[in-house]
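Q: Turn this into a structure:
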Amino acid sequence: MAALVIAEHDNHSLKASTLNTVAAALQCAPEVDILVAGSAVDTVAQAAAGIPGVRNIIVVDDLHLVDQLAEPLAAQILSLANGYSHLLAPATANGKNVMPRVAAKLDVAQLSDVIKVDSVDTFGRPIYAGNAIATVQSSDPIKVITVRTTGFDPVAATGGSAAIEEHAFVADLGKSTFVGRELTQTNRPELTSAKIIVSGGRGLGSGEKYAELIMPLADTLHAALGASRAAVDAGYVPNDYQVGQTGKIVAPELYVAVGISGAIQHLAGMKDSKVIVAINKDPEAPIFGVADYGLVADLFTAVPELTKALS
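A: Okay, the predicted model is just below:
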């Protein structure tokens, strides 16, 4: 019995979410392999081979995989599936895109957003915006799993010596083609893997105030930028800043929530953060219920003072 982890990467570097997924896989099976499917992925394969506890790195290198479309990537996974008891991918946009297709093709039920492995066939996953944990047991011969990365501490990135195997590309039916991609360019840490996140909410009042108050604080802390859904819906920041049940799930070492009341959908995305600091003028704001440190103050005064003190 072995588990196969689908590596998350950009054809140049291995994403940190893969390390969390390997941690989950090691609790599912005694042997773990990693599939690196992409184009010109030698660097990614070498990085994956250094992960401790991994047996083999399976490399499928083909130009058709450069954009990580669900159809060709799923075809590679399906060609290997019968050799594994568990197929795991991070519960990211890519993982959520490809794994349901794999599960459907295998005629099995997908286990989504797993945060706990009780045994080889029993898993925990959040429901009701994280207010309850469902224990799910699967009798399917192959378990198809997406892993909520915040539920597992990442394994080390170095120290392993996995063998690298080249596998032939398996053609898919060609039902989809890549048209284009619009990316937000930033020099800041990636939101889902950042150790420190500063998030702003509707209390800021405008996108200009977000830029004036939140960005300097994030610069001082070398932090990623986040936001509540209310701030995104109001147009203060792009939607890729959104933290929450309908945004990105994060668990940084430090999460600073500024002007965020703490709606349940936002808390579902950040309450696993190691240390939570909240700044809000409303002492009854729900965010204080999960905060380790709370400051009841006018954010327009408190945030500039905090930024100055940290500079």
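Q: going forward, measure contacts between C-alpha atoms and count neighbours the same way
A: OK.
Q: Could you measure from Ala109 over to Asp33?
A: Here the criterion is CA to CA, to the nearest Å. By it, Ala109 lies 22 Å from Asp33.
Q: Provide the secondary structure category for Ile77.
A: Per DSSP: H, G, I helix; E, B strand; the rest coil, the secondary structure class of Ile77 is helix.
Q: dump the residue contacts of it.
A: By CA atoms under 8 Å, 6 or more residues apart in numbering, the contact list for Ile77 reads 35, 102.
Q: Also Asn82?
A: Contact partners of Asn82, counting by CA under 8 Å, 6+ apart, are Ile142.
Q: Ile260 touches Pro286, doesn't it?
A: No: taking CA atoms under 8 Å as the definition, Ile260 is not a contact partner of Pro286, at 9.1 Å.
Q: For the two, indicate the residue with more neighbours.
A: Legend: neighbour count by other CA atoms under 10 Å for Ile260 and Pro286, higher for Ile260 (28 against 15).
Q: any idea how far the more buried one is from Gly50?
A: Distance, Ile260 to Gly50, using CA to CA: 40 Å.
Q: Equivalent analysis for Arg125, please.
A: For Arg125 relative to Gly50 (CA to CA), the value is 29 Å.
Q: Now the second one, please; I'll put the structures next to each other:
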Amino acid sequence: MADVLAFAEQREGQIGGASREAVSAAARLAGELAGSAHVLAIGGVGLSAAVGALGAAGAASIAVAEHESLTEYNPEGYAQVLAHQVRSLDLAAVILPATTLGKDLAPRIAAMLDVPLASDATGIEVEDGQLAVLKPIYSGKAFAHLSIDASPAIITIRPNVFPVEQFGAAGEVTTFTPEIDPSTWRVRVLERKGAEDGALDVAEATTIVSGGRGMKAPENWGLLESLRSALGPGAALGASRAVVDAGWRPHGEQVGQTGKTVAPKLYFAIGVSGAIQHLAGMRTSQTIVAVNKDADAPIFGVADYGIVGDLFEILPRLAEEVAALKSAD
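A: As a prediction, this is how the structure comes out:
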């Protein structure tokens, strides 16, 4: 029997969907190991009020580390607290969401504890008593099957891949103040830049409307925003690297090898040619819709649905049709 620990990431005191996915993934894995799933959340004072619902996602116990110096993410502080929690438990694995924060924190913990790390997992199983992790490689063209025989394994999971299940666990919440000394930290948060107007993080969105150089100018982004708005609150805007490098959109929206890796239920690639670096970040999307005037664009090679034509004529009509369907529902 071995337990599994899930790390619940908080942003401004709220627990996101990617963290609930991590908790459910931990609960499923713990069930296969005849163990229990535990959760650790780290943040400022008052965070405990936001974590109670994680019990339903499969957490048998929820530990909340509250400290005023941990309100904002600090890699050294968070790593100290998480490493201490891992050492105090008999764990087979630690699961974190593969968000920007999770991708920074996970390798730190693996190095501190000298344990294996498997990143960006899309599948976790138990085979012959060993953990097995499935993860995309070669820009998503193939999958690696990793067998892990050391514990605890540190695993980050790709958002929107693992379902959130309702286990109905009690999820007993325990709050504690970690023994940390912020004066020893070499890293300081100087400035925090969030998404524009509270926009949804593209890595956690269930629907993404992504634009490329085919949009021609930043002022044309309103067409994409109209489609995103019609799709509803679960949709976010994305962008190709070329668009971000040109200064049209913020880096937080960039999808691709040097941006964010996403796996939404629905991905719109509008005016995106489909460079291999972009495909690496979105090809595991459940359904891909591409709009491009070039019938030979590589994006059509991965698209489930493709429209060859002028996006400036297609987008307004597409937004109208989506809005009409939504209103009919």
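Q: What TM-score do the two superposed chains give?
A: Once superposed, chain against chain, the TM-score is 0.92 (TM-score structural alignment, normalised by the length of structure 1); 308 aligned residues with a CA RMSD of 1.9 Å.
Q: number of nearby residues for Ile270 of structure 2?
A: Neighbours around Ile270 of structure 2, by other CA under 10 Å: 27.
Q: From Ile287 of structure 1, how far off is the counterpart of it in structure 1?
A: Matched by TM-score structural alignment, Ile270 of structure 2 corresponds to Val258 in structure 1. Using CA to CA, Val258 of structure 1 is found at 10 Å from Ile287 of structure 1.
Q: Mind listing the shared neighbours of the two?
A: Counting by CA under 8 Å, 6+ apart, the common neighbours of Val258 of structure 1 and Ile287 are Ala278.
Q: Where does the residue most central in space within structure 2 fall, secondary structure wise?
A: Centroid-nearest residue in structure 2, with CA atoms, centre = their mean: Pro159, separated by 3.6 Å. Assigned by DSSP states H and E, Pro159 of structure 2 belongs to no helix or strand.
Q: so it touches Ala203, yeah?
A: Yes: under the criterion of CA under 8 Å, Pro159 of structure 2 makes contact with Ala203 at 6.6 Å.
Q: joint contacts of those two?
A: Shared contacts of Pro159 of structure 2 and Ala203, defined by CA under 8 Å, 6+ apart, are found at 99, 262-263.
Q: Same list (the residues you listed) but as CSV, adding neighbour count.
A: Below are these laid out as CSV (neighbours: other CA atoms under 10 Å):
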residue, neighbour count
Thr99, 23
Val262, 29
Ala263, 26
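Q: which one of those residues is nearest Lys193 of structure 2?
A: Using CA to CA, Thr99 comes nearest to Lys193 of structure 2 of the shared contacts of Pro159 and Ala203 of structure 2, at 16.0 Å.
Q: What lines up with the closest one in structure 1?
A: Under the pairing rule here (TM-score structural alignment), the equivalent of Thr99 of structure 2 within structure 1 is Thr92.
Q: residues contacting Ser151 of structure 2?
A: Contacts here follow CA under 8 Å, 6+ apart; on that basis Ser151 of structure 2 touches 91-93, 115-116.
Q: just the helices in the stretch 151-300 of structure 1 please.
A: 207-209, 215-221, 229-233, 264-270, 299-310 (DSSP state H, counting those that start in this stretch).
Q: Indicate which one of those is closest to Ser17 of structure 1.
A: Smallest distance to Ser17 of structure 1 across the helices of the stretch 151-300 of structure 1 (CA to CA): 15.9 Å, for helix 264-270.
Q: Aligned against structure 1, show me the partner of Asp245 of structure 2.
A: In structure 1, the residue equivalent to Asp245 of structure 2 is Asp233, according to TM-score structural alignment.
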